[in-house]
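Peer 1: return a 3D structure for these sequence lines:
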Amino acid sequence: MQARVMTFREGHIRVEVTASSFPRPRNPSTNEDTQYSSRGEVAHQRVFHDPERQSRIALTVVDG
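Peer 2: Model (predicted):
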């Protein structure tokens, strides 16, 4: 994932986990050439949160 810089007002942030990379080309999740694929599969996303597989999002906070 590439680094992003955004400014949020306090209390105005939400995290969504998706299989999308909009506005980049679609990914039908079929391992087919995306240019010629005519079908799509449902992509299942998981966020692990147990002691063996911890997930995190690191946000740098700066005064400004």
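
Peer 1: when you work out contacts or count neighbours from here on, use the C-alpha atoms and nothing else.
Peer 2: Will do.

Peer 1: burial of H49, as a residue count?
Peer 2: H49 sits with 10 neighbouring residues when counted by other CA atoms under 10 Å.

Peer 1: likewise D50?
Peer 2: D50: 8 surrounding residues under other CA under 10 Å.

Peer 1: same deal with R53?
Peer 2: Residue crowding around R53 was assessed by other CA under 10 Å; the count is 8.

Peer 1: cool, and Q54?
Peer 2: Q54, neighbours per other CA under 10 Å, totals 9.

Peer 1: following up with a second sequence; could you model it the same way so I can compare the two?
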Amino acid sequence: MFVADRNQLFTAWNALANLADLAGKVSVIIRAEREDGFDRIKLQNGVIEPLKEADLI
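Peer 2: Take a look at the predicted model:
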């Protein structure tokens, strides 16, 4: 487990892709929280839809 900002996440993503190459597949669990909640439209358009289009959820 690690906590990362946007830049750190991009760096970590390369390492996770390398792990997926070695293992064949990896499981990823993401948790994100915000005190005032998330904008539902931005969450839908920027997160949920791209993941659905990639057949990840």
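
Peer 1: for the two chains, what TM-score is obtained?
Peer 2: Superposed pair, TM-score by TM-score structural alignment, normalised by the length of structure 2: 0.24. Supporting alignment: 32 aligned residues with a CA RMSD of 3.8 Å.

Peer 1: quick check: the gap between Q8 of structure 2 and A20 of structure 2.
Peer 2: 18 Å (CA to CA, to the nearest Å).

Peer 1: buried set for the longest helix seen in structure 2?
Peer 2: In terms of residue count, the longest helix belonging to structure 2 (DSSP state H) is helix 6-23. The neighbour-count check on helix 6-23 of structure 2 (16 or more other CA atoms under 10 Å) flags nothing as buried.

Peer 1: right, and the helix or strand after that helix?
Peer 2: Sequence-wise, the next helix or strand downstream of helix 6-23 of structure 2 (DSSP states H and E) is helix 40-43.

Peer 1: I'd like the distance between W13 of structure 2 and R40 of structure 2.
Peer 2: 25 Å.

Peer 1: do the same with N18 of structure 2
Peer 2: Counting by CA to CA - N18 of structure 2 and R40 of structure 2 are separated by 32 Å.

Peer 1: now K52 of structure 2
Peer 2: According to CA to CA, K52 of structure 2 stands 16 Å off from R40 of structure 2.

Peer 1: do the same with A12 of structure 2
Peer 2: In terms of CA to CA, A12 of structure 2 sits 26 Å off from R40 of structure 2.
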